[in-house]
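K.L.:
below are the sequence and a predicted model; questions follow.
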Amino acid sequence: MERKKSTLGDRVTRRVEMCRRSGPSHILIAAEEESIANWLINIATRGFGVTKPKLLHTVKRILDKNGRETPLKRKDPPNLPGDKWCQRFLQRNPKVKLVSTRKLDVKRAKVSKAEVDKWFQHFEVFLSDHQLLDKPTNIWNCDESGFSTQVKTGKVLGPWQFHR
C-alpha cells in the first residue's frame, strides 16, 4: 500500500499519533460494534435475520439514547447511518455478512399433530426443569408477533457461515 510522504512525515515527527487512522472517527466504540455483531449472529441463528434498515435504526437508537452527536451528514432523520457505514461495519466485522433469505419449504412448513404434541411435551419438561410451571407470569405468549411461514425473501445480516 502506498503512503504519501507527508503522511509518513506526520507520524515520524509525532504530529499525528502513530496508530491513528485518517478520516472521521467511528460512531460506535469497538465494544459496541462487537456487541451488535454478536446480537446479529445470535438472532440470525434463531431464524430471525435483521435487515440492513433495522440495523441502521438500531444504531440510531443507541446514538440517540446516549445523546451522542455524530459526524453523519444525514439530516432526516438525524443520526441514522447510511449504506457506507453499513458496508464499513461489515468490513470491520467479518464474522457478519449480508446473506440472502429463502422461503420456508412446504415440507418444513407442514407439521403433524404428533410433532406438535411432542414439542409441547418437551416444553413441559423445560418448564418443570426451570421451575416455571407454577409461575405463569414468566411465560410469554408470542402469537401476536406475527410469525409467518410465507416470509419474503431478501437480504438479512447473519453469521458468515450462512453466507457459504
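P.N.:
Arrived safely, thanks for sending. Keep in mind that what you see is a predicted model, and the values were worked out from it rather than measured.
K.L.:
contacts and neighbour counts: CA atoms only from here.
P.N.:
OK.
K.L.:
residue boundaries of the strands in the chain?
P.N.:
96-100, 155-159 (DSSP state E).
K.L.:
what's the closest of those strands to residue 19?
P.N.:
strand 96-100 (25.2 Å; C-alpha to C-alpha).
K.L.:
enumerate the positions of that closest one that are buried.
P.N.:
Going by neighbour count (16 or more other C-alpha atoms under 10 Å), the buried part of strand 96-100 is 96, 97, 98, 99.
K.L.:
spatially central residue in the chain, please.
P.N.:
Compute the mean C-alpha point of the chain, and by C-alpha atoms, centre = their mean the closest residue is residue 40, 2.7 Å away.
K.L.:
burial of the nearest residue to it once chain neighbours are set aside, as a residue count?
P.N.:
Nearest residue to residue 40, sequence neighbours excluded (C-alpha to C-alpha, 6 or more residues apart in numbering): residue 158, at 5.9 Å. For residue 158, the tally of surrounding residues (other C-alpha atoms under 10 Å) stands at 28.
K.L.:
take this one as well and set it beside the first:
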Amino acid sequence: MFPELAQMPNIRQIRQRQGERKTRLGAPEAMAGAMEEVHAGRLTIRQAAAHGVPKSSLSDRISGRVASDCKQGQMPLLSTIDENALVEYCLYSASYGFPLTKPQVLAHALAIYNQRHREAPKVALGQTWWINFRERHHQRLTTRTPDIIDRGRAAHAKRGPIEEYFRLLQATIDEHGLREEPQQIYNCDETGFQLDSVRRKVIVPRGTKHAYRQAPGTRDHITVLACFNATGEDVPPFIIYKGGYPGGAYNREGIPNALYGKSQAGYIDGELFYKWFTTHFLLHATKERPLLLVMDGHQSH
C-alpha cells in the first residue's frame, strides 16, 4: 500500500551501512599511518592505499589539495555551533515542561540549515540524520514518553513553593497533635483518564527518570477524585463524567460505594467538591477528630 515505506531503512540497516562506509573510508589512524609511510619514502601512494585507505583520499592529502587533518566522509548538515545550540534548546524546552518531539527537532534543524544556506538546494531530513544526531549527543539527550502536567502544577513545582508547603504541613500536624494519628490524616487528588490520548516520545536530558509535558488542551476524559489516609485506608472514589452520565447501568457494577457526578468540562468544580466532602468524605472517613485533609490548591476546592 505504501511502497516508499518498505524502502525506508531501519536503525539496524543504517548502522550497518555506516559501519561499511567507515570501513571503506578507513579509520583516521590508518590514514595517518599511511601518510607517514609515504612521507618517509617507505611506500608509494598505491602501496600505502592497499592497507585499507582510499587511494584518492590519500593522494589528496599527500599533494596538499586536502588538509591532512581533514575528516573523511560527508560534511554534517549543521555546524558544531548550530547543533550544540539545538541541543541546548532541547534541554531548555524540557526544563520548562515543553520537551520537543522528533518531528519538532527535525523541523528546527531544517530551519537552521535553510537559514544558513539560503541559496543551496532544499534538503530533507529523515531517520539517518535523527539517529546520528541522537548518537552524537547521547550523553546529554535521551527520549522518554512524557507524563502530562497542567500549567498550574508546572508553575508551582519549584523549590520555594515546595519548601513552604512542607513547612506549613509540619506546623499543622504539630498544632493539632496528629503526628501519632496517621488514620486521621487524609490526602485527596483528582486524576484524569484520557479517552483518545496519543503521546509521542520527547527529547529530555540524559538521566531523566520522568518526562513531563504540559497538557496542550482538553479531550474527552473521565475524572476520578481519590482519597486515602496515611495508614492506607481509602475513601471510595468520586467518578466525574463530562457532559452527562453514560447510558446503561453505569453505577451498578462499578466500584462499591463509589460516588458519581457530572460537569460540563468533566473536571471537579466547587459544587461537586462540596457534595463530595459533605455527603461522601465525612461519611466514609474515620469518626475520630480532628481530621486533616490535604488537597491541591485548585481554586474550585
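P.N.:
Structure received. These numbers were taken from a predicted model, which means no experiment stands behind them.
K.L.:
quick TM-score on the pair, please.
P.N.:
Once superposed, the chains reach a TM-score of 0.56 (TM-score structural alignment, normalised by the length of structure 1), with 122 aligned residues with a C-alpha RMSD of 3.7 Å.
K.L.:
okay but the residue nearest to residue 40 of structure 1 is in contact with residue 41, surely?
P.N.:
Yes - if you go by C-alpha atoms under 8 Å, residue 158 of structure 1 and residue 41 touch, sitting 5.1 Å apart.
K.L.:
intersection of neighbour lists for the two?
P.N.:
Residues touching both residue 158 of structure 1 and residue 41 by C-alpha atoms under 8 Å, 6 or more residues apart in numbering: residue 96.
K.L.:
mind listing the helices for structure 1?
P.N.:
Under the criterion DSSP state H, helices of structure 1 are mapped to 5-12, 30-45, 52-65, 83-92, 106-109, 113-129, 160-163.
K.L.:
out of those, which is closest to residue 24 of structure 1?
P.N.:
Of the helices of structure 1, the one closest to residue 24 of structure 1 (C-alpha to C-alpha) turns out to be helix 83-92, at 11.5 Å.
K.L.:
quick one on the thing from earlier: including distance to residue 154 of structure 1, could the helices of structure 1 go into TSV?
P.N.:
TSV is the format used below for the helices of structure 1 (distance: least, C-alpha to C-alpha, whole Å):
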stretch	distance to residue 154 of structure 1
helix 5-12	42
helix 30-45	14
helix 52-65	10
helix 83-92	16
helix 106-109	19
helix 113-129	29
helix 160-163	13
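K.L.:
nearest to residue 151 of structure 1, out of these?
P.N.:
Closest to residue 151 of structure 1 of those is helix 106-109 (C-alpha to C-alpha; 11.6 Å).
K.L.:
what does that closest one contact?
P.N.:
With C-alpha under 8 Å, 6+ apart, helix 106-109 of structure 1 has contacts from residue 149.
K.L.:
what's the answer for stretch 161-168 of structure 2, then?
P.N.:
residue 156.
K.L.:
same deal with stretch 41-55 of structure 1?
P.N.:
40, 86, 96, 155, 156, 157, 158, 159.
K.L.:
repeat that for 10 Å
P.N.:
35-36, 38-40, 58-61, 80-83, 86, 95-101, 147, 154-162 (C-alpha atoms under 10 Å, 6 or more residues apart in numbering).
K.L.:
please say which position in structure 2 the residue nearest to residue 40 of structure 1 maps to.
P.N.:
Alignment note (TM-score structural alignment): residue 158 of structure 1 maps to residue 204 of structure 2.
K.L.:
hmm, its match is touching residue 90, no?
P.N.:
Yes - with contact defined as C-alpha atoms under 10 Å, residue 204 of structure 2 counts as touching residue 90 (7.0 Å).
K.L.:
which residues are in contact with each of the two?
P.N.:
Contacts common to residue 204 of structure 2 and residue 90, judged by C-alpha under 10 Å, 6+ apart, are 98, 99, 100, 101, 141.
K.L.:
the third one: how many residues sit nearby?
P.N.:
Same thing as residue 100 of structure 2. With other C-alpha under 10 Å as criterion, residue 100 of structure 2 counts 23.
K.L.:
so who does the residue nearest to residue 40 of structure 1 touch?
P.N.:
Counting by C-alpha under 10 Å, 6+ apart, residue 158 of structure 1 has contacts 37-45, 47-51, 95-100.
K.L.:
one more: residue 58 of structure 2?
P.N.:
Contacts of residue 58 of structure 2 (C-alpha under 10 Å, 6+ apart): 31, 32, 34, 35, 38, 45, 46, 48, 49, 66, 68.
K.L.:
residues near the second one, how many?
P.N.:
By the criterion of other C-alpha under 10 Å, residue 32 of structure 2 has 15 neighbours.
K.L.:
now do the last one
P.N.:
With neighbours defined by other C-alpha under 10 Å, the count for residue 68 of structure 2 comes to 16.
K.L.:
counterpart of it in structure 1?
P.N.:
Residue pairing (TM-score structural alignment): residue 68 of structure 2 is matched to residue 18 of structure 1.
K.L.:
and the closest residue to that match other than its chain neighbours, how many neighbours?
P.N.:
Distances taken as C-alpha to C-alpha, 6+ apart put residue 11 closest to residue 18 of structure 1, at 5.3 Å, once the chain neighbours are dropped. By the measure other C-alpha under 10 Å, the count of residues near residue 11 of structure 1 is 14.
K.L.:
thought residue 11 of structure 1 was touching residue 4?
P.N.:
No - in this structure, residue 11 of structure 1 is not within contact of residue 4 by C-alpha under 10 Å, at 11.2 Å.
K.L.:
returning to what we had before: now the shared contacts of residue 204 and residue 90 of structure 2 as TSV including distance to residue 163 of structure 2?
P.N.:
Output for these, formatted as TSV (distance: C-alpha to C-alpha, whole Å):
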residue	distance to residue 163 of structure 2
98	24
99	26
100	30
101	32
141	29
